[in-house]
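Participant: below are the sequence and a predicted model for it; my questions follow.
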Amino acid sequence: MGRNTTTPGDAGTTARPPGGAVRGRPGGRSLTGSLAGVALLLGGCASFSPDAGLSVASEYASLELGKDIAKSSDQGIAPSAEARVDALLRRPLTADGAVQVALLRNRGLQAAFNGLGVSEAQYVQATLPHAPTFSITQWGLGFNTEIERSVAASVLDLATLPARAEIARQRFRGDQYNAADQVLKLAGEARRQFYRTVAANQAIAFLEQALASTESASTLTQQLGETGALNKLEQAREHAFYSELGAQLAKARVQQRAERERLTRLLGLWGRDIEFRLPKDLPALPKRLVDGRGIEVEALRRRADVQAARFELQSLVGQFGLDQATGFISVFDVGFANQYARSRTFESGAAPKVDKGSLNGFSADLTIPIYDFGTTAVRGAKEAYLATANRLAERAVNARSEVREAYQRYRGQYDITRHYQTSVLPLRRTIQDQALLQYSGMLLDVTTLIIDARARILSNIQAIEAKRDFWIAATDLKAATVGGGFSADNFGGEAAGGTPGESLAVGTPGG
């Protein structure tokens, strides 16, 4: 980004009274030059950063997520970012790949980056002193005229410029951490939705396999019924189970399409890019779990939203002190004034007489607070400071609680998923094998076989959902530690709608 081209000296030099023809004391020019010199000394104008203020967000993305971010308006980075997205979309997306695509393509995040650019512009503007004001007044037309010229600058503005610049810097730093929190939030949402979408795909694949097996059993039942080996009740139960499973598969497909569209929106994809591919199964459980010791301290140290609140509080501390210092006198302007007069008189028999005169002086404007003596401004600043301090304290308390809750969900969901994989599913597999053997030996009726098949399908669907919920819980734990909008609503996929095995959990076969 280019540097700010407006300097405090520009305004000061243009405000000099015109007039090589004006006769005045040299003190006027000296005062104007002094005001410009003070402005230049105290201004210390900030420059626009080369990365548009994204240094904090980039650091969080790199250190906490292992990802990159880019501003789409940056012509030096945007082409390489697009090439990277294209490369990621050419192969099946992983969770990390989905997060990277979202960080480079999501337009909502780009809008947040643009908002940060506005904040930086306001910060740079706040470091510049207010330009002096120049006024000119003329009385009369023609040769007989009087002209009054003045240039004034705010002494109070120049004196408080360093304090106001520091307040603006703290606010901008807070906005930088807010932008980082937006990066973390999008990354968390994309990762959660990735797991929901892959889980929906995996559930459909299992239901399709189960439906194919059930279709074969239904056909066999019909043939046995034609031979008289099965009565109509047993045939109806088998056919009803097949029909119910088909309806459940159709419902799961609708849900899967909705989950994929949610992921597509988060990734910011359109056109041919929406044909991206996903893995068939969810990732395996990690071999090592996150250590829960010291996570509360880590959350307070690393969370972007907590850091943003701290900088907001620091800016209000400065604003409160400034309002206290300037509460009684809020306007104090001084300036140089020049009055120039020219007239021509005529006397009979003599040449016209020309009179010229110039008078220099000083001006001062001072606001007299005859109503509240700055009490309202100071009181308002104090209440704003206390409100922000309380919000920061609340955020710190909530951060501790959220990270504890997230860790409990993380560990609990890991144990649940492991239980399904090591106990429930193997037992269901054994029950299925033994039931088929007994059914083949005419030791088991079709009703019991259908009940066992229904229970096995439900257990497998719940095992898929348990693994999905573990990975969502792992994402929530990360969000609760570094920032990104942790919410208990993210757990279990409640926001995504019903689960594929819901209607299989209740009722009797064919009932």
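Facilitator: Cool, got the structure.
Participant: use CA for all of it now, contacts and neighbours both
Facilitator: OK.
Participant: and stretch 410-429, how far out from the chain's middle?
Facilitator: 36 Å (CA atoms, centre = their mean, to the nearest Å).
Participant: measure it end to end?
Facilitator: End-to-end span of stretch 410-429 (CA to CA, to the nearest Å): 27 Å.
Participant: contacts for that stretch?
Facilitator: 285, 455-456, 459-460, 463, 466-467, 469-470, 473-474, 477 (CA atoms under 8 Å, 6 or more residues apart in numbering).
Participant: try it against this one:
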Amino acid sequence: MVGKTLTASIAALVIISGCSTISQKEAFESVNQLTSEQGGKNLQWIKTPQEAASVDESVKALLSKPLTQENAVRIMLINNRALQQTYENIGIAQSELVEAGLMRNPLLGYSIGRSNGVTTSTLSVEVAFLDLLWIPLRRELGHLALEETTLSVGDTVLRSARDAKKSYIDARLAEEKGALNRSILKSHEASLQLAVRQYTAGNLSKRDMLKVQESYERERIESIKLARDNAAAREALNKILGLYGSQTHYTLSTEPLTRMEPAVSESGLEKCAIVNRLDMRSAIKSVDYAALQAGYSENTRLLDELELSVESEKTTGEKRFNTFGIKLPIPLFDFGQARVSKTQAVYNQNVHRLYETAVNIRSEVREGYAHLRYTFDIARSYDEVVVKNNQQILEETQLFYNGMLDGIYELLEDQRRLGEAKMEALDALGDYQKAQADLEYTIGGKL
């Protein structure tokens, strides 16, 4: 009879404490929804070899054609292993939520003694019954922790997407600057060949020939530096995309990088960022969690453990003797004041961190918007004035050369100046596009 009673009691406690909770899949889907609104679409959490193989096939398909910025971001979102590590934080937080809704396991004890032909057996069960009262509060804490983790992971996804865009832009610029430099180097080679022939024929002084040679060598060194920068930019992109081996043999798209005037004004961007930024929302959840944790510590400061025990004893020749008991901690030395003080300090710390986050975000918005406007103006000046002027100068020099009013050296020099102006314009355009990617992340949405 006692055994049936114990079994029924334990079963009831299990039913009460084992309520359903959000799954890891549901939590990850919420991250997908959060980030898809801001450009981080179709995330994939690799948990099995089959899923890893599926990702490899998707990456292979995307790399089979010239890589665009959009596809680079898609590859990063599913193939970047740093992100995959971050996704596991969701699994950890969800597991802690499940654990928060469970009671501690009951302690089952059994002892047997024998003396003078008499055997005594004792069966006991101890249950931390008060644990049941704190389960709803612990579960609420677990839900807040999971929400905070979800927002934090989402922010990491968006930051990674921004970094992938910038790495792609750097790789494109490095490749295109290398191509422009090759034409400039050919111009220097032509000048050097002509100078050597003229010097050999006695029509050019040694000093002037050496100047042309020195100019060529400097440009050749510059081409080596550009090749080095191109390799570094390419590897930075490979790293953030999670590519290796034959996967790195892709080609970049040759679609021209565009410059469109941003159709936004500074007004309202700060408020937009405060509302949309996932790290801001994560900081708010941290404050909520710390406040609830402080309340939990205050409520349990004197009585956080209570154990109920049932003991059944049977001695040979005697009837079974049942004992029911209770164990309570006596707050003589520890009144929970340290735990309460600590949780209050953690709460205050999170409040100050939230304020700091808000201040920093607002500053980042102002700085990012100013940087976007300045880089746009610089890129426009290079494109609409510097490059066009050098193009017209070259055309005029060509006319002078055709009329034998200018020499070949002047023509080649103006060709080089046009190439250098185009390289500077490329740098300015890249700075603008990276500023745009930064500001989109800063305000938490598309411009």
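Facilitator: Done, it's in. Predicted model, so just to flag it, every value in this text is computed and none were measured.
Participant: closest one of the contacts of stretch 410-429 of the first structure to Ala168 of the first structure?
Facilitator: Leu477 (33.3 Å; CA to CA).
Participant: tell me which residue of the second structure lines up with that closest one.
Facilitator: Matched to the second structure by TM-score structural alignment, Leu477 of the first structure sits across from Leu439.
Participant: wait, its match touches Tyr369, no?
Facilitator: Yes: here Leu439 of the second structure reaches Tyr369: they are 6.6 Å apart, a contact under CA atoms under 8 Å.
Participant: would you list every one of the helices in the stretch 201-350 of the second structure?
Facilitator: Ranges of helices within the stretch 201-350 of the second structure are 206-241, 269-276, 278-299, 337-381, based on DSSP state H, counting those that start in this stretch.
Participant: with adjacent residues omitted, what lies nearest to the counterpart of Phe362 of the first structure in the second structure?
Facilitator: Aligned against the second structure by TM-score structural alignment, Phe362 of the first structure finds its counterpart in Phe324. Spatial nearest neighbour of Phe324 of the second structure, chain neighbours left out: Val310 (4.7 Å); criterion: CA to CA, 6 or more residues apart in numbering.
Participant: ok, that neighbour to Ala179 of the second structure distance?
Facilitator: In terms of CA to CA, Val310 of the second structure sits 84 Å off from Ala179 of the second structure.
Participant: then Lys239 of the second structure?
Facilitator: Lys239 of the second structure sits 24 Å away from Ala179 of the second structure, going by CA to CA.
Participant: do the same with Leu303 of the second structure
Facilitator: Separation of Leu303 of the second structure from Ala179 of the second structure (CA to CA): 74 Å.
Participant: now swap in Val98 of the second structure and tell me
Facilitator: To Ala179 of the second structure, Val98 of the second structure is 57 Å away according to CA to CA.
Participant: which of the helices or strands spans the residue nearest the centre of the second structure?
Facilitator: The geometric centre of the second structure, computed from its C-alpha atoms, lies nearest to Thr156 (CA atoms, centre = their mean), at 2.6 Å. Using DSSP states H and E, Thr156 of the second structure falls within helix 131-200.
Participant: quick check, Lys65 of the second structure in contact with Thr254.
Facilitator: No: with contact defined as CA under 8 Å, Lys65 of the second structure does not reach Thr254; the gap is 11.3 Å.
Participant: got a list of what the corresponding residue of the second structure for Gly188 of the first structure touches?
Facilitator: When the second structure is aligned by TM-score structural alignment, Gly188 of the first structure is paired with Arg162. Taking CA under 8 Å, 6+ apart, we find Arg162 of the second structure in contact with Ala437, Asp438, Tyr441.
Participant: just say helix, strand or coil for the match of Leu477 of the first structure.
Facilitator: helix (DSSP: H, G, I helix; E, B strand; the rest coil).
Participant: tally of neighbours for it?
Facilitator: 26 (other CA atoms under 10 Å).
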